[in-house]
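Student: Okay, structure incoming, though there's no sequence with it:
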């Protein structure tokens, strides 16, 4: 069940040339574990980021007994376990299957479904797209052909508020006020009935596979298709009207704090939750991991915030930790030039004592030029360099000057 290290990728194509993929993607999964400097890594796909209370408890135990004691949240609202032993694959798979987190060995890496995390909780969305996420997952699992999708192919379901529509989905559904949805694929869109939305999204994924085979370039994602190849988008069994000038809505990311009368939003510092912090989320009706490396606790009121704050979670939008993320860095990643998590922690801690500590735009610490896990949209880029210092939005910055430089970059640019 364990995969070898992926081969060296082909060179980046010249401008105007199509990208050629001569192999399948090497994205890790629950069964295909990735080898890192700190041990094996497993990535668990969670459609809509959803976990039951029982699954949260089981993952906390798995992190403690098989991993490094933590759960990482990805920029797609999925979960990662790190520090796994080379020989733990079978035991891990059995525990995940028993928890209902491995419904299909053949499809587990293609269940990439991001949905508005607060949908159905605060009354702001046009439809509860978390229900769409569950329906789409059921359809994916029951479609044998869907196993051919890349582990990077992404479905995005936005409830109309625009919080996730801009996350770079290959197939994006946006709920529309008054009923219905828009299906966006490759810069084109159609308007269709809400009842047809999930079926149309699945059909678009199948049409992408057909188009990719015709193109012959091995494309993993819609944006990799060569010029002149477009994905057919329609509403199976229904009607779809072309949207003349499609525009994806852009709204704010979810902030820490109450969501309606019975839900809370919190952030995980640097996107990692200890086993104790996972358990602090309980009791809950359900837990939803978010693309901003946070958690929505469904069935919890504002009275729970002090306890979650005491557990080390980010509960206020004005926290200097809000919006601060980092790649794995040293010692977990051999490509990293720095221990970016320690430097990010030092920077956030120092900002907490500053007069102007209110966070502005997101900031991401990267150990190398790949910038793994960086946010979408505008963000402050903190990049490690070979001399032990950093570039902050391209400006050379000594490590000791990071708190001031990052605070200024976040709030003034």
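Tutor: Received the coordinates, thanks. Here the structure is a predicted model, which is why all the values come from computation and not from measurement. Numbers count the residues shown, from 1 in each chain.
Student: From here on, just use CA atoms for contacts and neighbour counts.
Tutor: Will do.
Student: As a check, name the ranges of all helices in the stretch 101-250 of the chain.
Tutor: Remark: helices assigned in the stretch 101-250 of the chain by DSSP state H, counting those that start in this stretch are 129-142, 197-215.
Student: and the ones you listed as TSV, adding mean neighbour count and distance to residue 123?
Tutor: Shown next, in TSV, are those (neighbours: other Cα atoms under 10 Å; distance: least, Cα to Cα, whole Å):
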stretch	mean neighbour count	distance to residue 123
helix 129-142	19	12
helix 197-215	20	20
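Student: Need these in JSON lines (columns: distance to residue 248).
Tutor: Below are the helices of the stretch 101-250 of the chain laid out as JSON lines (distance: least, Cα to Cα, whole Å):
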{"stretch": "helix 129-142", "distance to residue 248": "16"}
{"stretch": "helix 197-215", "distance to residue 248": "16"}
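Student: show me where the stretch 301-413 of the chain has helices.
Tutor: 305-310, 340-351, 402-412.
Student: which one of those helices is the most hemmed in?
Tutor: helix 340-351 (a mean of 20; mean count of other Cα atoms under 10 Å).
Student: what's the offset of that helix from the middle of its chain?
Tutor: Put simply, helix 340-351 sits 22 Å off its chain's centre (Cα atoms, centre = their mean, to the nearest Å).
Student: how close does the closest residue to residue 249 other than its chain neighbours sit to residue 260?
Tutor: Leaving aside its sequence neighbours, residue 249 sits nearest to residue 162 (Cα to Cα, 6 or more residues apart in numbering; 4.6 Å). According to Cα to Cα, to the nearest Å, residue 162 and residue 260 sit 18 Å apart.
Student: then this one, side by side with the first:
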């Protein structure tokens, strides 16, 4: 239940909605399982989406031994194991700990870090600075893997960080702007002068810090958020829920940086954005999209056979596979094998525009088998236009950020399509039968 808080005047750019949570968040982890209709659910945090091959094998083993046999990717590059039997939590935790996927039991739900998945793989770097603050051809300015390792280390070392909600999100953007649209609670973005901008939520303000100090600065910002939450007297899970204007929170973070001897300067935040990687070959990597984010164990193992080092799960339910030294012919052959097991390698596939919650039978609140309906109507979806997200109820679990067409199961049966109209009320049309999706899309997007 959400209760309104009194708030200071919020800057329009903050897009904040001050709320007070009357309970702790119930976000699942690997030690706190969620009871679903198809069995217990575990959410395994994968900082930056980066998995070694042995860790990937451990996850495949976990779902085959304990779960439903599939691995489910989330919009934060994490992995869910579903269909877990009662009483298997200890065995799952032991398996994940042995694989290095559970380094701190006190922090396992707060290791929410997304990172530019192509960083260091497509030729970006400080030797090719672009005039718009991006690298050459929209590529990154810096390999941010050192930031990822350092931030995860300081996060797991921070006693205070255990109080963060399981929804609090860190984002590490290598300068290309692919993560700018996520409005993470704390964002580090590489900039052309060699440093980093520290952004908070959707604020248009930023604090410039050195690249060396960036991971510590991100952790300091999260701890400043916790201090502001305590001072407000109301529980908040995300930066957007604090009753503070952008400049107030930025000032609070600045004071925290000063106390920790981290030099900083207030700036206007960089706004250039780009999309996540499309399927296909890109630099020293291959990119694939996972239909509805669901991977069978054979598909997962085909991914591990394609790369020699690691998998990078993306916030767009895709996977980037580093392939250093592979020829163009080898890359094409690998993409053909991945397509043969049902993974999306075509950048024009309509699957890139379609997502869905788990729906029936996995969720008791769902009014429909939304995944079956989304799959059955794929032919009505073209490769261009707003993405469609199918939801079994109004909660719209797992929906993407940004503009989209919501396809929500209606209480009376069928669906309702809705789309936000800039400056106006949402436009809504009914969909009594999923087979009529093409006509409904024409009606809602004239």
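Tutor: That came in fine, so what should we check first? Fair warning: this is a prediction, and the values are worked out from it, not measured in the lab.
Student: How close are the two chains, by TM-score?
Tutor: Remark: TM-score between the superposed chains equals 0.91 [TM-score structural alignment, normalised by the length of structure 1]; 396 aligned residues with a Cα RMSD of 2.0 Å.
Student: closest to residue 124 of structure 1 out of the helices of the stretch 301-413 of structure 1?
Tutor: Nearest to residue 124 of structure 1, of all the helices of the stretch 301-413 of structure 1, is helix 305-310, at 21.7 Å by Cα to Cα.
Student: In structure 2, what range does that closest one match?
Tutor: Aligning helix 305-310 of structure 1 against structure 2 (TM-score structural alignment) gives residues 335-340.
Student: mean distance, the matching stretch to its aligned residues in structure 1?
Tutor: After superposition onto structure 1, stretch 335-340 of structure 2 sits on average 0.1 Å from its aligned residues (mean Cα distance after the TM-score superposition for structure 1).
Student: To residue 320 of structure 1, which of the helices of the stretch 101-250 of structure 1 lies closest?
Tutor: With Cα to Cα as the yardstick, what comes closest out of the helices of the stretch 101-250 of structure 1 is helix 129-142 (30.0 Å).
Student: quick check: the closest one aligns to which part of structure 2?
Tutor: Helix 129-142 of structure 1 maps onto residues 144-157 of structure 2, going by TM-score structural alignment.
Student: Return the distance of that stretch from the chain's centre.
Tutor: Distance, centroid of stretch 144-157 of structure 2 to centroid of chain: 17 Å (Cα atoms, centre = their mean).
Student: which ones are touching the residue nearest to residue 249 of structure 1?
Tutor: By Cα atoms under 8 Å, 6 or more residues apart in numbering, the contact list for residue 162 of structure 1 reads 248, 249, 250, 251, 252.
Student: Same check on residue 315 of structure 2?
Tutor: Contacts of residue 315 of structure 2 (Cα under 8 Å, 6+ apart): 74, 75, 76, 77, 114.
Student: rerun that using 6 Å as the cut-off
Tutor: Counting by Cα atoms under 6 Å, 6 or more residues apart in numbering, residue 315 of structure 2 makes contact with 75, 76, 77.
Student: Turn these into CSV, columns for distance to residue 256 of structure 2 and secondary structure.
Tutor: Putting these into CSV (distance: Cα to Cα, whole Å; DSSP: H, G, I helix; E, B strand; the rest coil) gives the following:
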residue, distance to residue 256 of structure 2, secondary structure
75, 30, coil
76, 27, coil
77, 29, coil
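Student: of those, closest to residue 367 of structure 2?
Tutor: With Cα to Cα as the yardstick, the closest approach to residue 367 of structure 2 among the contacts of residue 315 of structure 2 comes from residue 75, at 22.1 Å.
Student: what are the ranges of the strands in the stretch 51-200 of structure 1?
Tutor: Ranges of strands within the stretch 51-200 of structure 1 are 70-73, 79-84, 113-115, 155-158, 171-175, 181-185, 188-192, based on DSSP state E, counting those that start in this stretch.
Student: Of those, which is nearest residue 52 of structure 1?
Tutor: Of these, nearest to residue 52 of structure 1 by Cα to Cα is strand 79-84, at 13.7 Å.
Student: out of the contacts of residue 162 of structure 1, who has the most neighbours?
Tutor: Scoring these on neighbours with other Cα atoms under 10 Å, the highest-scoring entry is residue 248 at 18 neighbours.
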